[in-house]
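Engineer: My questions are about this predicted structure, shown below with the sequence.
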Amino acid sequence: MKAILLLLSSLLVLTGCATTQSPSGRGQTLLFSSQQMSELGNSSFAQIKQQEPASQDKAINSYVNCVANRITKALPDQNLPWEVVVFESEQVNAFALPGGHIGVYTGLLNVAINQDQLATVIGHEVAHVLANHSNEQVSRAQMTGAGMQLADIAIGAGGIADKELYMAALGLGVQVGYILPYGRDQESEADIIGVELMAKAGFDPAASVELWKNMSKAGGEQGPELLSTHPSQGQRIAQLQQMQAKAQPLYQASKLSVKNTCQRPK
């Protein structure tokens, strides 16, 4: 009987899924609506804010918000307000969540040494949300039953079941102790979208190459948490170098309209 109920539950869930294409034309299966993903992002971000101390440094907060706000203003959808929080931690990490949330750890500022390099990371993380990678990951966790049963879903109806699994699928492995990594195709898509996004926001896309070189040097052989599931740095840097021919004209066209330079605190 349990097996039959689980099968029926699976069919009900999968019936509502959408099969679409990613920005690069790769097929995506998305089980959740944008509203459900926003609810999950809101819940996850609220939990992180309870667990992680926020930075009280006004200069750092102003700097990070300046970079993040320029990135989000370059997005096609201007109706979504974005919340930006700087967390006081040595972690070299950042993330973006559905529902309009960006988290940046102060440790990242030791590696992303200027506004353009910080914009590379924030643009990349926002790109994951923009390309529905978050939905894709959570859907993959749901379909594979990684540590859960399909019947346990409760998004938008009395809370969220298996929060840790979903947070891991959103890339929040630092908070929950394990992670369901993005695939290389997703990472490459986020690199492409993120570099174009930062260029449209008036940040120099050439800094993306230097940023990932810095990342590859950080944290010894293991590298920082941000790189724990990412493609090899040589592969990533080569792709970013190839992207400059397209990204630089976007930057040259947009930087003329940029009025505020984001000043890194000394």
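Structural biologist: Okay, I see it.
Engineer: okay, CA-based contacts and neighbour counts for the rest of this
Structural biologist: Noted.
Engineer: The nearest residue to Glu187 once chain neighbours are set aside: neighbouring residues, count only.
Structural biologist: Leaving aside its chain neighbours, Glu187 sits nearest to His230 (6.8 Å; criterion: C-alpha to C-alpha, 6 or more residues apart in numbering). Neighbourhood size, His230 [other C-alpha atoms under 10 Å]: 16.
Engineer: my read: His230 touches Arg184, true?
Structural biologist: Yes. Between His230 and Arg184 there is a contact at 6.9 Å, judged by C-alpha atoms under 8 Å.
Engineer: if you go through the stretch 101-250 of the chain in chain order, where are the strands?
Structural biologist: Counting by DSSP state E, counting those that start in this stretch, the segments of the stretch 101-250 of the chain that form strands are 101-105.
Engineer: adding another structure so you can compare the two:
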Amino acid sequence: MVWVNLFHFSSWLLRGVFGLSLLAACNLQVSPALSPPVMASGNEVPLRLDRVTKAPTLNFPSPSELNKAAELELSMRLSGYQALGMAVFLPGSPATDYQRLAQLFKAIHAQSHILNDEIFPVLVEKDEFQAYTLGGKEVVFYTGLVRRLTDDALSFVIAHEIAHIAAGHVGETQSRNVINAIDYSDPRMLGDFYSVSNEQEADHLAILYMARAGLDISVAANLWGELAAREDQKQYDIFTASHPSMKDRAAYLDALSREFNDKINQFDQSRLLDCNPIYCN
């Protein structure tokens, strides 16, 4: 799909060229990251490779740093939930809602770019339509979302959140905030670009993961279409206003899903994580 391939290229180009120009203006140097990535000196930042696209990306924090920060933040959040009387369900919980979530999560995780990473779902007893990741090993879901969705629809949300982790979006956002802090121009343009592009990439990868799991990928467009039709849709908007509207999201996911299904058999099924109808490394 030419447009999507160009999208990934332009996304990488803007991240790389614009980010490098900002860093150069502030007397910082960018150096290729070693494996594992390290800071070469006080004024150099590691240039890491995106785990999905294999392209260079300015992602300052290392995976271990992200995991530590996410673990600390999640610990504080879970304590806050519990202080408010909300139940928190973790791996090993016999709760029916958690068992269902964990089973669907495991199936999607096994088809992702990070199938060998240790990640798991956390379920919070909260009647809100919400799911999020802090970029570490956990993805948080509220019961208000889990109980409202069918298995396929919930699998898409799971795949979307796992995609955020696989593509390093939390680290990219933190890096973007650093760049904004040292940039003299208006940071909102770069911020909006990252939010929209990250959401689109997560949607694209979610469709791929669902297809590899043998699930119906049309559920992605159906989910957003149904939510867009609700009069009280704001309470079901998982993402912020800077992201594509529900109606627009449903339309592009419908077109993407149809093209994906039409072309999927033209690709090597054993290499779909690297080459598929959405992108090809």
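Structural biologist: Yep, that arrived. Source: prediction; values computed, not measured.
Engineer: Any idea what the TM-score comes out to?
Structural biologist: Scored against TM-score structural alignment, normalised by the length of structure 1, the superposed chains reach a TM-score of 0.68; 213 aligned residues with a C-alpha RMSD of 3.4 Å.
Engineer: wait, what's in contact with the residue nearest to Glu187 of structure 1?
Structural biologist: 182-184, 187 (C-alpha atoms under 8 Å, 6 or more residues apart in numbering).
Engineer: I'd like to know which of those are buried.
Structural biologist: Using 16 or more other C-alpha atoms under 10 Å as the burial test, the contacts of His230 of structure 1 include 182, 187 as buried.
Engineer: Could I get the contacts of His230 of structure 1 in a markdown table, plus columns for distance to Gln252 of structure 1?
Structural biologist: Shown next, in a markdown table, are the contacts of His230 of structure 1 (distance: C-alpha to C-alpha, whole Å):
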| residue | distance to Gln252 of structure 1 |
| --- | --- |
| Tyr182 | 31 |
| Gly183 | 32 |
| Arg184 | 29 |
| Glu187 | 25 |
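Engineer: in structure 2, which spans are helices?
Structural biologist: Applying DSSP state H to structure 2 gives helices spanning 2-13, 19-25, 63-83, 96-109, 143-146, 151-166, 169-182, 188-212, 219-228, 246-263.
Engineer: How far does stretch 157-176 of structure 2 stretch from one end to the other?
Structural biologist: For stretch 157-176 of structure 2, the separation between the terminal residues is 25 Å (C-alpha to C-alpha, to the nearest Å).
Engineer: what span of structure 1 lines up against it?
Structural biologist: Stretch 157-176 of structure 2 lines up with residues 121-140 of structure 1 when matched by TM-score structural alignment.
Engineer: Any idea which residue is closest to the centre of structure 2?
Structural biologist: The residue lying closest to the centre of structure 2 (C-alpha atoms, centre = their mean) is His164, at 1.6 Å.
Engineer: That one and Ala202 touch, don't they?
Structural biologist: Yes. With contacts counted by C-alpha under 8 Å, His164 of structure 2 reaches Ala202, the gap being 5.7 Å.
Engineer: any common contacting residues for those two?
Structural biologist: Counting by C-alpha under 8 Å, 6+ apart, no residue touches both His164 of structure 2 and Ala202.
Engineer: and the equivalent of Ser79 of structure 2 over in structure 1, how many neighbours does it have?
Structural biologist: Under the alignment (TM-score structural alignment), Ser79 of structure 2 pairs with Gln50 in structure 1. Neighbourhood size, Gln50 of structure 1 [other C-alpha under 10 Å]: 9.
Engineer: The closest residue to Leu78 of structure 2 other than its chain neighbours and Ala25 of structure 2: what is the separation?
Structural biologist: Once flanking residues are discounted, Leu78 of structure 2 sits nearest to Val88: 7.1 Å by C-alpha to C-alpha, 6+ apart. From Val88 of structure 2 across to Ala25 of structure 2, the span is 46 Å (C-alpha to C-alpha).
Engineer: between the two, which one's more packed in?
Structural biologist: Val88 (18 against 12).
Engineer: correct me, but the more buried one touches Lys126?
Structural biologist: No. Applying C-alpha under 8 Å, one finds Val88 of structure 2 not in contact with Lys126, separated by 9.4 Å.
Engineer: List the contacts of the residue lying closest to Gln137 of structure 1 once chain neighbours are set aside.
Structural biologist: Once flanking residues are discounted, Gln137 of structure 1 sits nearest to Ala169: 5.4 Å by C-alpha to C-alpha, 6+ apart. Contacts for Ala169 of structure 1 (C-alpha under 8 Å, 6+ apart) come out as 134, 137-138, 141, 179-181.
Engineer: Return the residue of structure 2 aligned against Ala169 of structure 1.
Structural biologist: Under the alignment (TM-score structural alignment), Ala169 of structure 1 maps onto nothing in structure 2.
Engineer: What's Glu90 of structure 1 aligned with over in structure 2?
Structural biologist: Using TM-score structural alignment, Glu90 of structure 1 pairs with Asp127 in structure 2.
Engineer: mind checking how far its match is from Gln200 of structure 2?
Structural biologist: Per C-alpha to C-alpha, Asp127 of structure 2 is found 26 Å from Gln200 of structure 2.
Engineer: Neighbour count for these two, which is higher?
Structural biologist: Set Asp127 of structure 2 next to Gln200 and count neighbours by other C-alpha under 10 Å: Gln200 wins out with 19 against 13.
Engineer: Now do the same contact list for the counterpart of the more buried one in structure 1.
Structural biologist: In structure 1, the residue matched to Gln200 of structure 2 (TM-score structural alignment) is Ser188. Applying C-alpha under 8 Å, 6+ apart to Ser188 of structure 1 gives the contacts Arg236.
Engineer: ok, which pair from the contacts of Ala169 of structure 1 is furthest apart?
Structural biologist: Ser134 and Ile179 (12.8 Å; C-alpha to C-alpha).
Engineer: more neighbours, those two?
Structural biologist: Shown here are Ser134 of structure 1 and Ile179; by other C-alpha under 10 Å, Ser134 has more neighbours (26 against 20).
Engineer: so what's that one up against?
Structural biologist: Contacts of Ser134 of structure 1 by C-alpha under 8 Å, 6+ apart are 37, 97-98, 128, 169-170.
Engineer: just to revisit the earlier point, how much space between the residue nearest to Glu187 of structure 1 and Arg140 of structure 1?
Structural biologist: 18 Å.
Engineer: now swap in Ile4 of structure 1 and tell me
Structural biologist: Noted for Ile4 of structure 1: a distance of 22 Å to Arg140 of structure 1, by C-alpha to C-alpha.
Engineer: repeat for Gln47 of structure 1
Structural biologist: The value you get for Gln47 of structure 1 to Arg140 of structure 1, if C-alpha to C-alpha is used, is 22 Å.
Engineer: higher neighbour count, those two?
Structural biologist: Per other C-alpha under 10 Å, whichever of Gln47 of structure 1 and Arg140 has more neighbours is Arg140, with 18 against 14.
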